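>>> Sharing a model that was predicted from the sequence below.
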Amino acid sequence: MGVTKINQEFASPIAPGRLFNALILDSNTLLPKLLPQSIKNVETLQGDGGAGSIEQVNFTESSHFKYVKHRIDEVNKEKLTCKYSMIEGDALGDKLDRIAYDIKFESSNDGGCVCKMSSEYHVAEGHEIKEEEIRAGKESAKGIYKVIEAYLLQNPHAYA
């Protein structure tokens, strides 16, 4: 089993606490609301949303995937950090055992923030993952960030 690490950063005009609250703490209600064409719902299967919790994202019929399960490994509201792993679902296919994410929101000089995300793709024995497959995952993550950012820009009192 090999591990491929990817780092990416997103700059946002949204304050770090607002983006963290919307994207991390309330994503289970916000994502289906903002992306109803793709996400049917997000269910908490185990826990209260904190470390050790298991959440399942169920996609709509128009999506390429049916569901994915995430395990929340760590949430730090003071430091605005979150670690979680995609542990199950057809998005992993037979090539990946899991994908581990480490996300941190930092203040920027303009009042917004920089979101730093590290992803570790744990490749299943006997398989390899191609750069274009990783690039597609990165673009999907960036798209979700941009949808939430747009919502927060249009709703300046939300998550304030």
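Arrived safely.
>>> When you work out contacts or count neighbours from here on, use the C-alpha atoms and nothing else.
Fine.
>>> Just give me the neighbour total for residue 141.
As a burial measure, residue 141 scores 12 neighbours (other CA atoms under 10 Å).
>>> next helix or strand past the helix or strand hosting residue 97?
If you go by DSSP states H and E, residue 97 is part of strand 96-107. Counting by DSSP H and E, the next helix or strand C-terminal to strand 96-107 is strand 113-123.
>>> What's the separation between residue 69 and residue 99?
11 Å (CA to CA, to the nearest Å).
>>> what touches both of these two?
86-87 (CA atoms under 8 Å, 6 or more residues apart in numbering).
>>> What strand or helix carries the residue nearest to the spatial centre of the chain?
In the chain, the centroid-proximal residue (CA atoms, centre = their mean) is residue 141; its distance is 6.3 Å. Secondary-structure assignment from DSSP H and E places residue 141 in helix 131-154.
>>> Included below, for side-by-side comparison, is a second structure:
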Amino acid sequence: MGVFSCSAEITSTIPAANAFEAIVNANNLISEVLLPVLKSAEVVQDITSGEGNRNCTVKHKVEALDNENFTYCYSITAVDTLGITLEKITYEVKITASPEGGSVCKNASKYFAQNDADITEERIMSVKKKAIELFQAIEAYLVANPHD
């Protein structure tokens, strides 16, 4: 099994507590915020999204949640994405307050490929780009709706 790791850091004008709450409760924003980015979604127990003609269903599992320190770790399992089969993807999110009153979101991701599947940096960067788009969509929604 191959493992590929990457990280990202995103600064935001949104206060840390608000950014953390929005990320942890992103399912509540699917219809208004994330659907344009995901193309389609259905929240039951799984999240289903489509990329072009290819659909994939994922199962989301919370590994750790610390509301006081704004840390959130979750895994996505049963993944068929990036053109390869992954055992799971694990995300660790840590949000801190920035001196300007906004926040800094640090995200570390680990991709666990099944068997000897090749995980290229190019493929991971496309997923990383999508994650940044999702964060930016949440941020834009919070800026436009500060009392939600």
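That came through, no problem. If you're wondering where the values come from, they're calculated on a predicted model, not measured in any experiment.
>>> List the TM-score for the superposed pair.
TM-score of the superposed chains, computed with TM-score structural alignment, normalised by the length of the second structure, equals 0.89; 146 aligned residues with a CA RMSD of 1.9 Å.
>>> now the helix holding residue 141 of the first structure: which residue numbers in the second structure?
Mapped onto the second structure using TM-score structural alignment, helix 131-154 of the first structure spans residues 121-144.
>>> any idea which residue of the first structure is furthest from its center?
residue 126 (26.9 Å).
>>> Thought residue 1 was touching it, still the case?
Yes. Contact criterion CA atoms under 8 Å: residue 126 of the first structure and residue 1 qualify, at 7.4 Å.
>>> Quick one: residues contacting the residue nearest to the centre of the first structure.
Counting by CA under 8 Å, 6+ apart, residue 141 of the first structure has no contacts.
>>> quick one: it from residue 134 of the first structure, how far?
11 Å.
>>> after superposition, how close is the strand holding residue 97 of the first structure to the second structure?
For strand 96-107 of the first structure, the mean deviation from the second structure after alignment is 0.8 Å (mean CA distance after the TM-score superposition for the first structure).
>>> what stretch of the second structure does that strand fall on?
So strand 96-107 of the first structure sits over residues 86-97 in the second structure, by TM-score structural alignment.
>>> Identify the spatial nearest neighbour of residue 89 of the second structure, chain neighbours not counted.
Here the nearest residue to residue 89 of the second structure in space, its sequence neighbours aside, is residue 111; by CA to CA, 6 or more residues apart in numbering that works out to 4.6 Å.
>>> The one you found and residue 75 touch, don't they?
No. Using CA under 8 Å, residue 111 of the second structure is not in contact with residue 75; the gap is 9.8 Å.
>>> what sits in contact with each of those two?
88-90.
>>> before we move on, the earlier item: after superposition, how close is the match of helix 131-154 of the first structure to the first structure?
Mean deviation for stretch 121-144 of the second structure: 0.4 Å (mean CA distance after the TM-score superposition for the first structure).
>>> what's the distance between that stretch and the middle of its chain?
In this view, stretch 121-144 of the second structure has its centroid 8 Å away from the chain centroid, taken as CA atoms, centre = their mean, to the nearest Å.
>>> next one: stretch 11-21 of the second structure
15 Å.
>>> Please name every helix or strand in contact with the strand holding residue 97 of the first structure.
Packed against strand 96-107 of the first structure by the contact rule (3 or more CA pairs under 8 Å, 6 or more residues apart in numbering; DSSP states H and E) you find helix 16-20, strand 81-89, strand 113-123.
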